[in-house]
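**Student:** only geometry, no sequence info:
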């Protein structure tokens, strides 16, 4: 894969893909958008015979679904599919092969969960190999993970679906973490990669009164329950409380979303510099971490500003929250610091945009953990300070509520989902 210049330097992306039958290969030429947050334009796809001297292993035949998350990010998934992805898929699968692809466009926030429940999990559970091309943000992956994890798979027959991530969301944390340090071609080279790795996940268990906030926080609904009546969510990116959870919750509105990833910075200014001139809110509660073994250790601090457990390195392309995290390595890291002024918080956060240098700050606790537990103990009266973020979903806890987050360790059974990684 390479980039070429022209009048506007570094504006073209060129890469080669091979057809699924190994008879031909396609040369794909893309034009980068002037706005780096928007996907590139397809200029041309030209097909030529493949060099038969090169080794070729036919890919495993997989039932292939394309899922277009129409509302993700800037709302460009439909356009990107029709203008770029579909022509590339036609060159890969051929005219007859592409007719076998099943294309689904989301119609509501629950579309992916419903599709997983009705179609994808039953197929995977019967032992049918699936490949899912997902034009979405992190929310689409989270819905898959939760939809698949909420079922009890047959250990003898279940085959984890493979997912190709095309990053059409706002932050695309999982995609940018998997592809950190590589040139960004919006996941398109993965369309002809057959190499996949298990997606590491975590499980968040909530006290029984916790509620999922929906419709821009105006409504709430029950969480899926475990046998003890506790709420359950599964994630693959991040679980947080404090400033990060507040920023995600406050900025999850139609108005804020118009600004793309800038919405987080806009919400941060409002949170860190309250209109009445007061300092940022100190979040009160008991925070404990789980290390090797099964022993919880409480942090000595009773007030907090930023509490985040992450399975990824980047929360957005330039924002490196956990520099020690490697792609899909299954580790979980804690990032934590206590209350301070708005300027001091911004100073720490800006270091994350500088390659993750915030973790070198003596005021930041950064360590590998197996779990995180937060207990409110009645210390926060206002529900807005009791919001927990799990991969962009916001859960509000009751005054005496708690949440316990544990990474799912390797060897505890098959993963629910595999992620296709590009060899480019």
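**Tutor:** Noted; the coordinates are in hand. Everything quoted here is computed from the prediction, not taken from an experiment.
**Student:** contacts and neighbour counts: CA atoms only from here.
**Tutor:** Will do.
**Student:** Count residues in the vicinity of the nearest residue to residue 1 once chain neighbours are set aside, would you?
**Tutor:** Nearest in space to residue 1, with sequence neighbours left out and distances taken as CA to CA, 6 or more residues apart in numbering, is residue 15 at 4.3 Å. Residues within reach of residue 15, counting by other CA atoms under 10 Å, total 17.
**Student:** ok, and here's another one to check against it:
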């Protein structure tokens, strides 16, 4: 199927939309196309939008994505590619079932854009299995071309060259312009890490009274993509294109993780260390997805290598196997420390922390997100961008018991019904480490690893400041 493959006059009365099941758009197949049914079909989840056709005053175009079979054998290729279909009268029910175009972020952006280029496309070449470049070439750029948008005039493309590219872009361009009150939009072809870099850079800097929050659209190209799954971006098959064209701006909730002196980021496959930003003299990181200690933090850190990343989301299961069933035959680690929670803002503000009575721990996790990866429902009560921090935790168990517990998360979040698991809404979490080996003092903050000094602590508090909006349907 090619872009604008059929002229409007050929499709005036022939496009149909069937609502049963997931919904399907159909039309007679083109001359020379072999099909048993004689019809081409687009599943509703593949539809991006219905927009006025730029080439026909009274026509419309159905924008959609088509599966890319080659991506099954080459994980660096885009899983879907952009397509469009021209017609003068799109089915009314199809238009009704999509969010309205005229109130979307994109519609407002196009109407108010200025001569200054403030739409930034960030292509994270190292995220996930390396799909971002091909997704740009075969999905996003064709959409922008269809919309008659030109590079450098209407948008700027930034290909990442290192793990500091997004931070540098935020520091050098996004932050100064936001402080001048300039509206900006960013399309991140990246994983959760790209959003984390933007958040931390903005929250770690001075913001003026004129500060204008950037709008960020995530095209999920990382490994877990928890934020995209949990905010609704992946509710369809368009990899964020529907959110880009039909989505609206929503505030992104943030938590603050404060650490004891000496805490450092582990980078370059844990071969190097970097300091954290300091807020009032305290090492501080900000997150929008998850903060964890124990099994989750260990497997995220252990699998954060070039070799593991080639396997995509399977990297977590591979790392978990070694963590839960060590090759030397030893049992999985018992994490030692004091875990305390504050369940209300009053408790948090007055320092009334409640100790979780447990000799050792296996899994301690606080999150805003419903999903940590597609199908892995870590917090079933969480709703998209609801700003409520929730905690999932259990004590030290055998490797097989941990597999059993976490396997239930793949069954709609049934793990929270397990008597061994604690699950509750909280406002704050504090961990005081009692581990000699630094390996067991690693904390995960939105996919990044922080190692805490011996005898140190971490404190997570809901609310870190509103510095950007995400665009989602």
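**Tutor:** Structure's in. What do you need? Just so you know, these numbers come straight off a predicted model, no measurement behind them.
**Student:** A strand includes the residue nearest to residue 1 of structure 1, no?
**Tutor:** Yes: checked against DSSP: H, G, I helix; E, B strand; the rest coil, residue 15 of structure 1 lies within a strand.
**Student:** which one in structure 2 is aligned with it?
**Tutor:** Residue pairing (TM-score structural alignment): residue 15 of structure 1 is matched to residue 48 of structure 2.
**Student:** if I read this right, its match contacts residue 66, doesn't it?
**Tutor:** No: look at residue 48 of structure 2 against residue 66 with CA atoms under 8 Å: they stay out of range, at 10.8 Å.
**Student:** how about stretch 32-48 of structure 1: buried residues?
**Tutor:** By neighbour count on 16 or more other CA atoms under 10 Å, the buried set for stretch 32-48 of structure 1 is 32, 37-42, 44-45, 47.
**Student:** Helices of the stretch 301-424 of structure 1, residue ranges please.
**Tutor:** 342-352 (DSSP state H, counting those that start in this stretch).
**Student:** if we can go back for a sec, run through the residues that contact the residue nearest to residue 1 of structure 1.
**Tutor:** With contact taken as CA atoms under 8 Å, 6 or more residues apart in numbering, residue 15 of structure 1 is in contact with 1-2, 27-29, 189.
**Student:** Buried subset of those residues, written for ChimeraX?
**Tutor:** Burial among the contacts of residue 15 of structure 1 is assessed by 16+ other CA under 10 Å; the matching ChimeraX selection reads:
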select :27,28,29,189
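**Student:** coming back round to it: which one of the buried residues of stretch 32-48 of structure 1 sits closest to residue 238 of structure 1?
**Tutor:** residue 37 (21.5 Å; CA to CA).
**Student:** For burial, what's the neighbour tally of the residue mapped onto residue 306 of structure 2 from structure 1?
**Tutor:** Matched by TM-score structural alignment, residue 306 of structure 2 corresponds to residue 254 in structure 1. Neighbour count of residue 254 of structure 1, defined by other CA under 10 Å: 10.
**Student:** that older thread, take the contacts of residue 15 of structure 1 and map them onto structure 2. Which survive?
**Tutor:** Among the contacts of residue 15 of structure 1, the ones still in contact in structure 2 (both residues aligned by TM-score structural alignment, their matches' CA atoms under 8 Å) are 27-29, 189.
**Student:** So residue 387 of structure 2 sits against residue 368, correct?
**Tutor:** Yes: if you go by CA under 8 Å, residue 387 of structure 2 and residue 368 touch, sitting 6.4 Å apart.
**Student:** Whichever residue in structure 2 pairs up with residue 385 of structure 1: how many residues sit nearby?
**Tutor:** Here residue 385 of structure 1 is matched to residue 440 in structure 2, going by TM-score structural alignment. A count of nearby residues for residue 440 of structure 2, using other CA under 10 Å, gives 22.
**Student:** measure residue 440 of structure 2 to residue 400 of structure 2 for me?
**Tutor:** 20 Å (CA to CA, to the nearest Å).
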